[in-house]
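[1] here are the coordinates; sequence isn't available:
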């Protein structure tokens, strides 16, 4: 692949990923800070409204596995462009519609149903004050920009070769099974262990970026605007440490980098949550806690997790395999995390120790799954 073409693909892919995560992060952020008041305040109980808001966030993950199966199969058979157009448009449109929904107090329960349908569409596509609406409405503009740019991107050479081989076999009358079912039959042990590595990713993201915002507001008394500042700064720090994770992967390999990140996350989980708890709402100290627990340690995981998964699937089933590992367990390992943490923090009356124990155990399990995957791969097992 020519260097200029590689740089173009890398740039467009980066922008596409940013748009997808922009859409996804918006809902998670709003679920813990805005939606409980705008769409679920009719319950009359703050904790119940927050749990319902987080459940609307979690239920969306149910659509993820269906999107993974649907787009994964098409991606392996027809190429990535078709799935990219469909998934990006679905995410962009559904996210923008959320931005114009009226409050439940004036529109009734019907608006909650529409909200949930848009959340389902958002996840399927992905495999307070009126001001919160602006980022949601901006999603469609960003989506159209990235679709226009990525339309020029070529398929990878590996995929072209696999597609040519498939077409040649079909022309000779041979049946070559590609897609979801063959992938499950041939790689089921890899899929299970891969889902185990997904657990730390879904848990730490949803603790430190989604759930922590409602904790800061409801238990530490921080103003809403400060929670958004926390998210922005944490994501800014994420960038260099993701790049650092990529550098580590080149030197140490994907598995070692992932395991180091998972173990570091396990070690830092309880202390960083305690730092946030004991900050008593101090913005600077809270930011330090989140940067240490998420922006640094977690991003060693995030930097390598996709390449880790892709190395365990042949080209013919790679799209389906990665989609399965990421989306199928998402409801339990990611979507339910804010709700679980809300219940744990209420049980502990504001003490973060139970959330810390929960996240520590998850990180250790994911590290073990990554090591087991590497051992199977070294033995030539699928």
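    Structure's in. What do you need? Worth saying up front: this structure is predicted, and the values here are computed from it rather than measured.

[2] going forward, measure contacts between C-alpha atoms and count neighbours the same way
    Fine.

[3] what sits against residue 265?
    293, 294, 297, 298, 360, 363 (Cα atoms under 8 Å, 6 or more residues apart in numbering).

[4] Repeat that for residue 239.
    Taking Cα under 8 Å, 6+ apart as the definition, residue 239 has no contacts.

[5] Determine the three-state secondary structure at it.
    Following DSSP: H, G, I helix; E, B strand; the rest coil, residue 239 is assigned to helix.

[6] Check the gap between it and residue 134 for me.
    24 Å (Cα to Cα, to the nearest Å).

[7] Tell me which of the contacts of residue 265 fall in strands.
    Counting by DSSP state E, no part of these is found in strands.

[8] so which helix or strand takes in the residue positioned nearest the centre of the chain?
    Taking Cα atoms, centre = their mean, the centroid of the chain lies closest to residue 202, which sits 6.4 Å from it. Assigning secondary structure by DSSP states H and E places residue 202 in helix 180-205.

[9] adding another structure so you can compare the two:
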């Protein structure tokens, strides 16, 4: 697993310089590759509450228990993400970003095809949920290495002043993948119940193969990260264990990054996984309509994330993320009131408030916020660790916690979720507040090194 696997045509210009063409290709590759990865990962999330409880668990089981177990398997994918992040971060910091991203995309595609071809509980019994757990864990490993690698490939190919926006291009692969996943699944959800559960839900998973081929081609053509090339030429790439350096050199930065990511990621998973079956269960809208509402909000989300990231390039990561936290606290109760209104248009508006406003306002700058906490030679591992552990605390636990909180005997229902979210956002905001402003850090570090070198020369 060596950087020598790259083709001669893909070698960056001398001294790690990059051209505008290289930058554009890196942005497109990161965006489309991340889109494919999250299409596969979130397709499972969308199906977890609608399909899997009926197909991969015993028909004699309580449906509520089947849904809960399906969410447990969903959590298994999130738990494995930090492991994947550390694994691929290790090799990405030692040998480069490009090859790792090729491998993660290939893994994701193979797993989705396997899920699409899986026999049900009726055919193979308890082996069905066990195989589903294994495939979900492999998915988590792949996504764990994908997010940081794609974000860094985009951010490290552009100038410092544009890194927030560039990093967000890869981050928008998440909502874009969600749009594709919910749109395709929603189209097939309009089939008669028997046809949908028999074969309709499988087609979106199998369609992943075509997307993976396109993504692999683009990743084959992209150049290696110029920041990594410069670090390697300067002898700054170490032969040790990157995770140990990250834990030793950046303990507080890592902790603040984890906590900062947890709040917005909770809202992301809550909307993508829990709220669709929840609003369907109230009888206000049907399954297909709920999926289309989520799809529409995810589409707007694609543009909201870069907007807030662009603001962070202008005003700093901390001010934008702290303002996003305040917006989140102010809007979460109105959002749930709309979800519970029984009104078609208010439920649709609730998804719009939740994704493009509450979630994106704090999540948009997160790629650059995390990447700028770490030096180049430790960055892949550091970003993977912080984001993926944050995803376990936030997104991975969201469906299970929401199910438990709604069912509490105090009768507060979704208000319990709202209060929990406010507490989590408060922790995330505190972590952002305690963090140093990272916008322009590379320029400041470069100036400091040049001043030190000049002083030593004298």
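    Perfect, thanks for sending it. Worth saying up front: this structure is predicted, and the values here are computed from it rather than measured.

[10] Show me what the residue nearest to the centre of structure 1 aligns to in structure 2.
    In structure 2, the residue equivalent to residue 202 of structure 1 is residue 265, according to TM-score structural alignment.

[11] since we're on the counterpart of residue 311 of structure 1 in structure 2, how many residues are nearby?
    Residue pairing (TM-score structural alignment): residue 311 of structure 1 is matched to residue 372 of structure 2. By the measure other Cα atoms under 10 Å, the count of residues near residue 372 of structure 2 is 23.

[12] Now the longest helix along structure 2: buried residues?
    Across structure 2, the longest stretch assigned as helix under DSSP state H is helix 63-95. By 16 or more other Cα atoms under 10 Å, the buried positions in helix 63-95 of structure 2 come out as 66-95.

[13] Then stretch 346-360 of structure 2?
    Using 16+ other Cα under 10 Å as the test for burial, stretch 346-360 of structure 2 gives 346-360.

[14] What of stretch 21-38 of structure 1?
    22-38.

[15] Stretch 339-353 of structure 1 now?
    339, 340, 341, 342, 343, 344, 345, 350, 351, 352, 353.

[16] Regarding it, how distant is the last residue from the first?
    End-to-end distance for stretch 339-353 of structure 1, by Cα to Cα: 16 Å.

[17] which other residues reach that stretch?
    For stretch 339-353 of structure 1, the surrounding residues in contact (Cα under 8 Å, 6+ apart) are 51, 54, 55, 207, 211, 219, 270, 273, 274, 277, 354, 355.

[18] ok, back up a step: which ones are touching the residue nearest to the centre of structure 1?
    330, 333, 334, 335, 337.

[19] Of the residues you listed, which ones are shared with structure 2?
    Retained in structure 2: 330, 333, 334, out of the contacts of residue 202 of structure 1 (criterion both residues aligned by TM-score structural alignment, their matches' Cα atoms under 8 Å).

[20] Residue 65 of structure 1 pairs with which position in structure 2?
    Checking TM-score structural alignment: residue 65 of structure 1 goes with residue 82.

[21] for residue 235 of structure 1, same thing?
    So residue 235 of structure 1 corresponds to residue 298, using TM-score structural alignment.

[22] Settle this for me: its match is touching residue 355, isn't it.
    Yes: with contact defined as Cα atoms under 8 Å, residue 298 of structure 2 reaches residue 355; the gap is 6.6 Å.

[23] what about the closest residue to the match of residue 311 of structure 1 other than its chain neighbours, neighbour count?
    Counting by Cα to Cα, 6 or more residues apart in numbering, residue 372 of structure 2 lies nearest to residue 438, which is 5.6 Å off, once chain neighbours are set aside. Residue 438 of structure 2: 18 surrounding residues under other Cα under 10 Å.

[24] Show me what counts as buried in the helix holding residue 202 of structure 1.
    For helix 180-205 of structure 1, by 16+ other Cα under 10 Å, it's 180, 183-184, 187, 190-205.

[25] so how many other residues sit close to the match of residue 235 of structure 1?
    By other Cα under 10 Å, 29 other residues sit near residue 298 of structure 2.

[26] Contacts only, for the aligned partner of residue 52 of structure 1 in structure 2.
    For residue 52 of structure 1, the aligned position in structure 2 is residue 69, judged by TM-score structural alignment. Residue 69 of structure 2 makes contact with residue 53, according to Cα under 8 Å, 6+ apart.

[27] What helix or strand is the aligned residue in structure 2 for residue 16 of structure 1 located in?
    Aligned counterpart of residue 16 of structure 1 in structure 2: residue 33 (TM-score structural alignment). Following DSSP H and E, the helix or strand that holds residue 33 of structure 2 is helix 20-48.

[28] immediately after that helix, which helix or strand?
    Next along from helix 20-48 of structure 2, by DSSP H and E: helix 52-55.

[29] Which other helices and strands does that next one contact?
    helix 63-95 (3 or more Cα pairs under 8 Å, 6 or more residues apart in numbering; DSSP states H and E).

[30] any idea of the angle the helix it packs on forms with helix 242-249?
    Interaxial angle, helix 63-95 of structure 2 versus helix 242-249 (axes from the mean of the first three to the mean of the last three Cα atoms, to 10 degrees): 90 degrees.
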